[in-house]
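[1] Dropping the sequence and predicted coords here.
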Amino acid sequence: MTEPRRDVFQAIADPTRRGILMLLATQAMTPNALAEQFETSRQAVSKHINILQECGLVKAEQSGREIHYSLEVTKMKEVDAFLEPFRKLWANRFDQLDDLLSNL
């Protein structure tokens, strides 16, 4: 039986995968270059990359003998769209807190 397809939020729930996304936000990287950034095995990082690919957050591009992974920005917009109502709520609450503190 195959493992069910994960969604974006399952992918970003793991701190290592969030770290990989942060690294890929600045530049495309090979699996070895990514693995060097973490205190874990190359195989463990590869599993994280596979999950990120499965969720559409990372894309692979073959360049000769190397594979470079990069962030799939359009998929990250899904996360941003989900968080937008919360940002408005937080901003409103912080404004209320500022008003309360000003009145004290």
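    Noted; the coordinates are in hand. Numbers count the residues shown, from 1 in each chain.
[2] CA only for contacts and neighbour counts going forward, please
    Fine.
[3] Determine how far the helix or strand harbouring residue 88 lies from the middle of the whole chain.
    Using DSSP states H and E, residue 88 falls within helix 73-103. Distance of helix 73-103 from its chain centroid, counting by C-alpha atoms, centre = their mean, to the nearest Å, is 19 Å.
[4] show me the contacts for residue 76.
    Contacts for residue 76 were tallied using C-alpha atoms under 8 Å, 6 or more residues apart in numbering; they are residue 57.
[5] Below is structure B, check it against A:
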Amino acid sequence: MKRKPHSDGDCGACAFRRAILSLLVSSEQSVGEIERRLRIPQPTVSKHLRVLREAGFVEATVDAQHRLYRLRPEPFQEVDAWLAPFRRFWSRHVDALERHLDRLDQLPPPSKKTRRKR
């Protein structure tokens, strides 16, 4: 994964960057489209796109007078591969919890004890 250190922290750590990445999942977008959809100023959009581009998460093509940004799949494939063992770990634990809850559902309800007045 092509990564450069950046003073603002990691690419996934910023809410704006995550929002931009979420927009780019569905289609490529221009800076203006991202600005309008997220309602954040153009310089802020450009700054975060630059960080994402330098980190290798997005790429841009020039279309007339606009740059169109889109996701690069490779870094996300690397993240997905890295997360695979964690998914297996949590899947086993969630499955065990589900089995335990199923067993609890099969137990008879606890008897209601009535208190005697003294």
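    Sure thing, it's come through. This is a predicted model, so every value here is computed, not measured.
[6] related to what we said a few turns ago, the helix holding residue 88 of structure 1 vs structure 2 - mean distance after superposition?
    For helix 73-103 of structure 1, the mean deviation from structure 2 after alignment is 0.9 Å (mean C-alpha distance after the TM-score superposition for structure 1).
[7] May I see the buried residues of that helix?
    Within helix 73-103 of structure 1, no residue is scored as buried using 16 or more other C-alpha atoms under 10 Å.
[8] go on, stretch 48-59 of structure 2?
    Applying 16+ other C-alpha under 10 Å to stretch 48-59 of structure 2 flags 48, 49, 51, 52, 53, 54, 55, 56, 57, 58, 59 as buried.
[9] For it, what is the distance to the chain centroid?
    16 Å.
[10] do the same with stretch 30-39 of structure 1
    16 Å.
[11] what about that stretch, how long is it end to end?
    One end of stretch 30-39 of structure 1 to the other measures 16 Å (C-alpha to C-alpha, to the nearest Å).
[12] Going by neighbour count, which residues of that stretch are buried?
    So stretch 30-39 of structure 1, judged by 16+ other C-alpha under 10 Å, has buried residues 30, 31, 32, 34, 35.
[13] Would you mind putting these into TSV with distance to residue 72 of structure 1 alongside?
    Listed next are those as TSV, based on distance: C-alpha to C-alpha, whole Å:
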residue	distance to residue 72 of structure 1
30	15
31	16
32	19
34	16
35	19
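[14] now, which of those lie within helices?
    Counted as lying in helices by DSSP state H, out of those, are 31, 32, 34, 35.
[15] Using CSV, please lay out those together with distance to residue 20 of structure 1.
    As requested, those are exported to CSV (distance: C-alpha to C-alpha, whole Å):
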residue, distance to residue 20 of structure 1
31, 10
32, 12
34, 7
35, 9
